[in-house]
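Asks: Provided below for reference: sequence and predicted model.
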Amino acid sequence: MTLNATLKSVTERIIKRSEGSRGIYLERMAAAKSKGPSRAHLSCSGQAHAYAGAGPDQAALATKTGGNLGIVTAYNDMLSAHQPFERYPQLMRDAVREVGGTAQVAGGVPAMCDGVTQGEAGMELSLFSRDVIAMATGIALSHNTFDAAVYLGVCDKIVPGLVIGAQAFGHLPAVFVPAGPMTSGISNDDKAEVRQKFAKGEVGREALMASEMGAYHGPGTCTFYGTANTNQMLMEFMGLHLPGSSFVTPNTELRDALTTEGAKRALSLSALGNNYTPTCEILDEKAFVNGIVGLMATGGSTNLLIHLLAMARAGGIILDWQDFADLSAEVPLLARVYPNGLADVNHFHAAGGLGYLIHELLKGGLLHPDTKTVAGEGLANYTTEPFLSDEGLVWRAGTETSLNEKIVRPLSDPFQVNGGLSHLKGNLGTGVMKISAVSAEHRVVQAPVRVFHDQEDAKQAFKAGELTGDVIIVVRFQGPKANGMPELHSLTPMLQIMQGRGQKVALVTDGRMSGASGKVPSAIHVSPEALDGGPIAYLQDGDELRVDALTGALEILTEGVLDRTPATADLSQNEAGMGRELFSAFRASVGSADTGASVFGA
């Protein structure tokens, strides 16, 4: 199949734009490769320190003949998605011993749950945690005793942080190993309905708690298609997962088999063997373009419009939001998974899942087929599915037809002809909108604004009955420099109620929304942010805006707005408490959202 012309041209311009920075990165990786297997250079004392706690593996480590696998884990048992990782290191140690290798936990990285911190002070650490995870990954691997690495992470900032860290050690092979989604609980629509009833005062906290516990009821990833599950999709499209491994539920025989195979596969790709495949060769410009295509085809999380920029820059690759917009115009929406449909990720996986989508997109010339992956040369490997057989774990050809066209569809009959995300720009700045769950009649909103500097003030105005009529809610001073760019997902019930009673309503913010949001049009990640003097800082109540996902317009219609003195905000309450005082250096140095909102340079 001929490669799509837009896919080809976007890739070529990314390669050209990145030529200098990518070349510097690859030179650095080549220098690291040239030093050979890591442990050979260590002093005897250094090696003794590294092996002292290895128990039965001490002797094997000291001989330097077998590969040593570094495990970087985001395990904690407060996150349901990460709780299954408790068992993984022992499974991996046992597995690699079978092939003459060893495995050690190189280090742990923090992993926070945005679902717990929504609307709380801790959410202001969420985005910064991505860069902390990258740094912690660097520390974990800095002992330089490993021939390959596996990365255990699933959720929102964890996978992007691990990818950034893995690229700092891009001369090492890397396999990302997921935990899988929890089994399906109550439907996401039923859960959302109870949340709205609670917001209206129609049910009490006891009913709300029962509903939430019915949805989040066991180990594994939350089953809606938010940032965590979008991360898992990306790891397959970009070639860092084993094929078909993203959405196999935890604590099953197949899940354990994929975990042990992931460890063996990582060692098999090391420089000690004949199949050396370093991470820096997998994560090239084509791999990132494939990831963007997957994001568009599945209607994935808007958070990845920040994370992919930061992830790419860690490997010297410069993406911008226009790349996303141009690909969105070409890539149709092929999946409906909550919040842009009724199905959850378990239903999506059963209907054909990622393997079917990759098959369709390859067939249509909408993916680069020739990328390197941990499964071998070529993305076609990711059209296969894992099975257990008498011979152990095997991969067989996946379905070439959708098993439920209410959930996944072929290219010939998509849910919509373009992707699930829209790039917005105009005299208010630049931003993004997730449109896959927004009904066609809600994709253009022109209305006066109500301006808030805090999401709690917006909720209080709603409760006081002030937000009537058509209105665009502006919540500013929520950017990365102001307060770490928290998600504003706790506004979702109120916004959906307003939309449901017939109001034209939209959100405009320099902050973020949850990856699971989407039914209300939300222009988010608006840059420049208010604290940087962006146009959003000049708005006043009653000014008229136009938010148009169809044309990509983000426009101030009221004349003279930019002639005013910009607003300021008292941000002192964001500077301390819940650990925020530890991140003042991050707030001072972080880049803008449209460059990845990273502390590693804009």
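Replies: That came in fine, so what should we check first?

Asks: okay, CA-based contacts and neighbour counts for the rest of this
Replies: OK.

Asks: for the stretch 151-300 of the chain, which segments are assigned as strands?
Replies: 174-177 (DSSP state E, counting those that start in this stretch).

Asks: cool, and the stretch 351-500 of the chain?
Replies: Ranges of strands in the stretch 351-500 of the chain, per DSSP E, counting those that start in this stretch, are 372-373, 376-377, 384-389, 392-397, 421-426, 429-434, 444-452, 471-475.

Asks: wait, S522 sits on D510?
Replies: No: if you go by Cα atoms under 8 Å, S522 and D510 don't touch, sitting 10.7 Å apart.

Asks: neighbour count for those two, which is higher?
Replies: Taking other Cα atoms under 10 Å, S522 and D510 do not tie; D510 has more neighbours (31 against 28).

Asks: give me the three-state assignment for the residue nearest to that one when sequence neighbours are not counted.
Replies: In this structure, D510 finds its nearest non-sequential neighbour in V526, 4.3 Å apart by Cα to Cα, 6 or more residues apart in numbering. The three-state label given to V526 by DSSP: H, G, I helix; E, B strand; the rest coil is strand.

Asks: list the buried ones in stretch 102-122?
Replies: Neighbour-count burial for stretch 102-122 flags 102-114, 117-119, 121-122 (criterion: 16 or more other Cα atoms under 10 Å).

Asks: report the distance from the helix or strand where R130 lies to the chain centre.
Replies: Element membership for R130 (DSSP states H and E) is helix 126-141. What separates the centre of helix 126-141 from the centre of its chain is 15 Å, taken as Cα atoms, centre = their mean, to the nearest Å.

Asks: take a look at this one as well, against the first:
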Amino acid sequence: MTDPRIMAVTERIIERSRPTRRRYLDLIAQEADHGLRRPRLSCGNFAHGFAAAEGDKPAIKAISGPNIGIVTAYNDMLSAHQPYGRYPEQIKIFAREVGATAQVAGGVPAMCDGVTQGQDGMDLSLFSRDNIAMGTAIALSHGMFDAIAMLGICDKIVPGLLIGALRFGHLPALLIPAGPMPTGIANKEKQRVRQLFAEGKVGRDELLASESASYHSPGTCTFYGTANSNQMMMELMGLHVPGAAFIHPNTPLRTQLTRHAVHRLAALAKGSQRPLGHVIDERSIVNAAVGLLATGGSTNHQIHLPAIARAAGIVIDWEDFDTLSGAVPLIARVYPNGSGDVNGFHEAGGIAFVTNELLGAGLLHGDVLTAGGDSLAEHGATPMLEGEVLSWKSITTSGDDTMLRPVAAPFMVDGGMRLLNGNLGRAVIKTSAVDPSRWTIEAEARVFSDQQSVLAAFQAGELERDVIVVVRFQGPRANGMPELHKLTPALGVLQDRGFRVALLTDGRMSGASGKVPAAIHCSPEALGGGPLARLRDGDRVRMSADDGVIEVIGVDLATREPVAAPPYPMGTGRELFALMRTTCDTAERGASAMLAAMDVESAIGAAMVPV
């Protein structure tokens, strides 16, 4: 039986979403009945679609079986996506085994936030999600496909693929992962060297050697950031083959899981079963949020999950996250919330253990429709090979209680993500990696408008005190809402020196948000006169996860004029994203220009329909 607190949030989301969800379901029903499909293409259209299909041309021409559209985010610079290079060839072979065919429908960009972190390119990062969504829609617009295989793992890429694919939600769909790289140096050691570099105690050569020992081979980075949080959410939304998330690339087990996913997609397409737009519903969105909270996942999904939900006509907000966080215990500690990485997490029981625990406690909706298996309960098992036979083993006990614990004995009684409200706006804070003694910080503010100025002040010794570092004009409309993870080592050094330090920003932190308390995604953002634009150096700010408060003390902000915003960023292609910056929604609504415009168009269309 589902926990009544989970049910209350779900029912609130259902009621709030009723008109938009109805419009979405009507859209995909119309697409299923009358939309573009192979049998409806003209001969000229159709011939173009299979002209280069080589050995699959007769089967596609005869419509003798389902044709799977592959949308790939492959590139060989991004370690997580490098293994995808050979996947289309494999998928085509696996499809033929079950009387199906497959074609690469299109490719979408995949940028690495690890490469762009703290660089100009990071300003493109969040809006690359909209670009990926539109690229996915372009790929699928040809009407040649009966199912969707999405090849993507990392931060904005999975949300972008899903948002685009949801416009074709009458088709079945799965994400096919490639898995994490093997464990490199210990994460704590990597963190130690970063802080030494920030202090000037080691040089670039030592830092590069450390980073290269951490990020060292094909596969996803092994810390539990946004990419690996994506994988967990896709499992709990039933959009992976059960247990597929954390199996290493280029192994026999990984190959068999890919094969199983292709066979599964072909079977769903033949029976017109489990379309994506019905697999993703209000309950599955709540399940994703619950999994995120229970495992201490990435703060980026406070933006991405509302955007995914909106693409399916579902409205979820930060108050829903906050309420769910009060009901869901933290049962996993994976770096940066613990010492072990996702490989250790998987070996200890991983997503299978988490799924069983949350289902057993009534914290997940077990009656959701899933695409990767027949029920969510199947995700409570981990895959293995016996010879060449793929099988699954249920995981009901933790193999390492420093990393995974049961719901009855959690690391924390709540999920460690809180909503902050006050005269500085609304923000979110992740407490799961922060010592409780630092959940409330009250100190004078030091206000900056970019990351480099913060680092310069740190190097000059100007932050050697209790301080709340405010970095404003980092919101989606100002500069695309970059992650500010580059500040983490410097702020960590200050905290280790005994100062009470916090970060307050309208920007994002990485999925690697760690031990320094950070109130992020502050909304309304500074650009346009938000409260952060009225803060001054020396203002006393109180930031409390204990009380859910973010406020400036003893100041009437309404009496102050906002400071002028910096010029819009230029170079590195950022000017090409001006339309997205100037038209996007708030962080709480998903920070998407595309979805904001789509909502307006949909509302206008609904108003024009005769009653």
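Replies: Perfect, I can see it now. Fair warning: this is a prediction, and the values are worked out from it, not measured in the lab.

Asks: wait, a helix at L79 of structure 1?
Replies: No: according to three-state DSSP, the state of L79 of structure 1 is coil, so it is not within a helix.

Asks: report the separation between it and T221 of structure 1.
Replies: 9 Å (Cα to Cα, to the nearest Å).

Asks: again with T11 of structure 1
Replies: Counting by Cα to Cα, the gap from T11 of structure 1 to T221 of structure 1 is 32 Å.

Asks: the more surrounded of these two?
Replies: T221 (28 against 21).

Asks: how far away is the equivalent of that one over in structure 2 from V315 of structure 2?
Replies: Using TM-score structural alignment, the equivalent of T221 of structure 1 in structure 2 is T220. Going from T220 of structure 2 to V315 of structure 2 by Cα to Cα gives 30 Å.

Asks: look up the closest residue to N231 of structure 1, ignoring the ones flanking it.
Replies: Per Cα to Cα, 6+ apart, closest to N231 of structure 1 is V159, 6.5 Å.

Asks: repeat for L151 of structure 2
Replies: In space, L151 of structure 2 is closest to T72, 4.7 Å off (Cα to Cα, 6+ apart).

Asks: ok, now which ones touch the one you found?
Replies: Residues in contact with T72 of structure 2 (Cα atoms under 8 Å, 6 or more residues apart in numbering) are 84, 104, 106-108, 150-152.

Asks: could you rerun that using 10 Å?
Replies: 81, 84-85, 87-88, 104-110, 136, 139, 149-152, 157, 161, 176 (Cα atoms under 10 Å, 6 or more residues apart in numbering).

Asks: ok, now L126 of structure 2?
Replies: Applying Cα under 10 Å, 6+ apart, the residues near L126 of structure 2 are 113, 155-157, 160, 300, 303-304, 476, 480-483, 508, 590-592.

Asks: and stretch 320-338 of structure 1, how far apart are its ends?
Replies: Start-to-end, stretch 320-338 of structure 1 (Cα to Cα) is 27 Å.

Asks: so it matches what in structure 2?
Replies: So stretch 320-338 of structure 1 sits over residues 317-335 in structure 2, by TM-score structural alignment.

Asks: just to revisit the earlier point, what about the residue nearest to D510 of structure 1, how many neighbours?
Replies: V526 of structure 1: 29 neighbours (other Cα under 10 Å).

Asks: alignment lookup: it to structure 2.
Replies: V526 of structure 1 maps onto C522 in structure 2, by TM-score structural alignment.

Asks: count the residues that sit near S592 of structure 2.
Replies: The burial count for S592 of structure 2: 24, using other Cα under 10 Å.

Asks: go on, D546 of structure 2?
Replies: The tally of other residues near D546 of structure 2 (other Cα under 10 Å) stands at 14.

Asks: what's the answer for L503 of structure 2, then?
Replies: By other Cα under 10 Å, 23 other residues sit near L503 of structure 2.

Asks: name the helix or strand for the corresponding residue of structure 1 for it, please.
Replies: The alignment partner of L503 of structure 2 in structure 1, by TM-score structural alignment, is L507. Element membership for L507 of structure 1 (DSSP H and E) is strand 505-509.

Asks: that strand against structure 2, how far on average?
Replies: Taken over the aligned residues, the distance from strand 505-509 of structure 1 to structure 2 averages 0.3 Å (mean Cα distance after the TM-score superposition for structure 1).

Asks: and that strand with strand 471-475, angle?
Replies: 20 degrees (axes from the mean of the first three to the mean of the last three Cα atoms, to 10 degrees).

Asks: on contacts alone, who are the packing partners of strand 505-509 of structure 1?
Replies: Here strand 505-509 of structure 1 touches strand 429-434, strand 444-452, strand 471-475, helix 492-500, strand 522-527, strand 544-548, going by 3 or more Cα pairs under 10 Å, 6 or more residues apart in numbering; DSSP states H and E.

Asks: now it, how far from the centre of its chain.
Replies: Using Cα atoms, centre = their mean, the offset of strand 505-509 of structure 1 from its chain centre is 22 Å.

Asks: one more: stretch 559-579 of structure 2?
Replies: 25 Å.

Asks: give the buried residues for it.
Replies: In stretch 559-579 of structure 2, counting by 16+ other Cα under 10 Å, buried: 562, 569, 574, 577-578.

Asks: what's the single longest helix in structure 2?
Replies: helix 4-34 (DSSP state H).

Asks: that one vs structure 1, average distance?
Replies: Averaged out, helix 4-34 of structure 2 is 0.5 Å away (mean Cα distance after the TM-score superposition for structure 1).

Asks: residues in structure 1 aligned with that helix?
Replies: Going by TM-score structural alignment: helix 4-34 of structure 2 matches residues 5-35.

Asks: buried residues in that stretch?
Replies: 6-8, 10-11, 14-15, 18, 22, 25-26, 29, 32-33.

Asks: returning to that earlier point: common neighbours of S522 and D510 of structure 1, please.
Replies: In contact with both S522 of structure 1 and D510: 431, 474, using Cα under 10 Å, 6+ apart.
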